[in-house]
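J.: A predicted structure for the sequence below; I have some questions about it.
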Amino acid sequence: MPTLADSVVLVTGANGGLGRHFVSQALERGASRVYAAARKPAVWDDPRIVALHLDVTDHESVRAAADRAEGVTMVINNAGGSNGASVVGDLSAARELFETNFWGALDVTNTFLPALSASRGTVLNVLSALSWWGVGDGYSATKAALWSATNTQRIALHGRGIHVASLHLGYTDTPMTAGVDAPKNDPADVVRSAYDGIEAGMFEILADRASIDLKAALSQPVEALYPQLSTATPAGRVAR
């Protein structure tokens, strides 16, 4: 089973609301070192934390981070963003968001594969309940794409002894959701669920009721997730 004890953990997006908990809770569970990676590295007051510059949209930055970070046994792909992108109309914002939320996460994992293969390590991709619900538009699309890629990674890397897990969560109290007026998870609870799931050998970690319900709804007709499809169209026809 994967374990945090004596692990060397890389956390991308380490300065964010989830990222800081990923860093601190890894140490609480016995990690020997945590590389706290971000575009603008923070100052940390624990010698076990190594601040690391890493921009997931810049391959040279990712490669430089991999050269510096020694002995990594666990990669937490936590870096992500939301920019209001849509898949309908102008796609420039959607392309930009995919660079961070999709291509960036894949590049980090691929670049750290030599270390992960050597340690028979672990990858955690931080996804979303919106991986399964398109109401988030461009953001949902990036998370759905990474969910699909995560399934491929699980199969492709299993033979190397690398455990690939995903974390799905609904609205959580982080800076990204500051403008959302809805009940939110405590980020500490979400990260605790993530690490519990990893240490239990889980492949898919559903951190809250929203994620559990949306995953279950995938077996229903599409109208169950999108009831607006059953309403009359502008032309007066009923969508089928």
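T.: Looks like it arrived, so ask away.
J.: contacts, neighbours, all on C-alpha from now
T.: Will do.
J.: residues of whichever strand or helix holds Ala216 that come out buried?
T.: In the assignment (DSSP states H and E), Ala216 maps to helix 209-217. Buried residues in helix 209-217, counting neighbours by 16 or more other Cα atoms under 10 Å, are found at 210-212, 214-215.
J.: show me the contacts for Met202.
T.: Ala165 (Cα atoms under 8 Å, 6 or more residues apart in numbering).
J.: From Asp55, how far out is it?
T.: Distance of Met202 to Asp55, computed by Cα to Cα, to the nearest Å: 28 Å.
J.: do the same with Glu70
T.: Taken as Cα to Cα, the span from Glu70 to Asp55 is 18 Å.
J.: Which one's more surrounded, these two?
T.: Counted by other Cα atoms under 10 Å, Glu70 and Asp55 do not tie: Asp55 has more neighbours, with 21 against 13.
J.: List the buried residues of the one helix or strand Leu97 maps to.
T.: Using DSSP H and E, Leu97 falls within helix 92-98. Across helix 92-98, burial judged by 16+ other Cα under 10 Å covers 94-95, 97-98.
J.: Could you dump these into a markdown table and include distance to Ala51?
T.: Listed next are the buried residues of helix 92-98 as a markdown table, based on distance: Cα to Cα, whole Å:
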| residue | distance to Ala51 |
| --- | --- |
| Ala94 | 30 |
| Arg95 | 29 |
| Leu97 | 25 |
| Phe98 | 25 |
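J.: okay, now the one to match up with it:
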Amino acid sequence: MKISGSIALVTGANRGIGRQFARQLLERGAKKVYATARRPELVDLPGAEVLRLDITDPTSVRAAAEAAPDVTLLVNNAGISTYTNLVTGDLDTIRREMDTNFYGTLHMVRAFAPVLGVSGGAILNILSAMSWFSYDGANAYGAAKAAQWSLTNGIRLELAGQGTLVTGLHLGAADTDMMAGYDGAMVDPADVARAGLDGIEAGRFEVLVDDWSARVKASLAADPSLFYTQVPSAF
């Protein structure tokens, strides 16, 4: 599909990657951009139509779908990372990660699938290189993103009949508030948005934003001990 002339809705558009998606959609000629956030007063994008949206609240999601019945491109960007482990971490926190990253995305897909069925349209799910590996200290996030990746592949099959493109976008660390304090290499959120929108226009099922994502994806075909060198005895 073409970005120019599209009608897009972006979740978590008040900052970081989501804000870049909304901004670039406007710059690339989208006819309308719904910029959504739990706190809509924080959205500062001239030209965008701002909506209040909490993707973990089915009532809020339904209200957004009713307010935006003309969407042709859904960008599921909103997510959280609580840096929680699975064995010793707080279960309510682990559930919150899954409720946001997996069930929140699913709420959005279920609410907007009928809308997208009219136009064919597209869905872009913002995933992570952690869809494919675990990191001690953030294993709840890895589990939630792995589930979201599987969700992305599943809904692609389910929505193929109505002509809806479903694209998953994977990246490593991005220079956003979520990664505050991280001292490694980080990708510019603007580059993430650009890659995602280019991928939609190219009709791609999957977009790997950076070398780290490509490296992790390639490692899946090998013995996991080659990747998890810090714990080789586990394999």
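T.: Thanks, I have it. Computed from a predicted structure; not experimentally measured.
J.: Run the chain-centre distance for the helix holding Ala216 of structure 1.
T.: The chain centroid and the centroid of helix 209-217 of structure 1 are separated by 17 Å, computed with Cα atoms, centre = their mean, to the nearest Å.
J.: All the strands of structure 1, residue numbers only.
T.: 8-11, 33-38, 49-53, 74-77, 122-126, 163-168, 204-206 (DSSP state E).
J.: who does the shortest one touch, helix- and strand-wise?
T.: The criterion is 3 or more Cα pairs under 8 Å, 6 or more residues apart in numbering; DSSP states H and E, and the helices and strands that strand 204-206 of structure 1 contacts are strand 163-168, helix 187-199.
J.: For the longest one, give me every contacting residue.
T.: For helix 187-199 of structure 1, the surrounding residues in contact (Cα under 8 Å, 6+ apart) are 1-4, 17-18, 21-22, 25-26, 165, 167, 169, 172-174, 203-205, 207-208.
J.: what does that helix correspond to over in structure 2?
T.: Mapping helix 187-199 of structure 1 onto structure 2 (TM-score structural alignment) gives residues 189-201.
J.: The first one too?
T.: Here strand 163-168 of structure 1 aligns to structure 2 at residues 165-170, judged by TM-score structural alignment.
J.: how close does that stretch sit to structure 1?
T.: Once the two models are superposed, stretch 165-170 of structure 2 sits on average 0.3 Å from its counterpart in structure 1 (mean Cα distance after the TM-score superposition for structure 1).
J.: need the contact list for Asp58 of structure 1.
T.: Going by Cα under 8 Å, 6+ apart, Asp58 of structure 1 touches Gly104.
J.: Repeat that for Ala94 of structure 1.
T.: Counting by Cα under 8 Å, 6+ apart, Ala94 of structure 1 touches 85-87, 138-139.
J.: Would you format those residues as TSV with distance to Val75 of structure 1 and neighbour count included?
T.: Below are these laid out as TSV (distance: Cα to Cα, whole Å; neighbours: other Cα atoms under 10 Å):
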residue	distance to Val75 of structure 1	neighbour count
Ala85	27	22
Ser86	29	19
Val87	29	15
Gly138	25	23
Tyr139	22	25
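J.: Nearest spatial neighbour of Ala182 of structure 1, chain-adjacent residues omitted?
T.: Tyr171 (7.7 Å; Cα to Cα, 6 or more residues apart in numbering).
J.: Thr100 of structure 1 matches what in structure 2?
T.: Matched to structure 2 by TM-score structural alignment, Thr100 of structure 1 sits across from Thr100.
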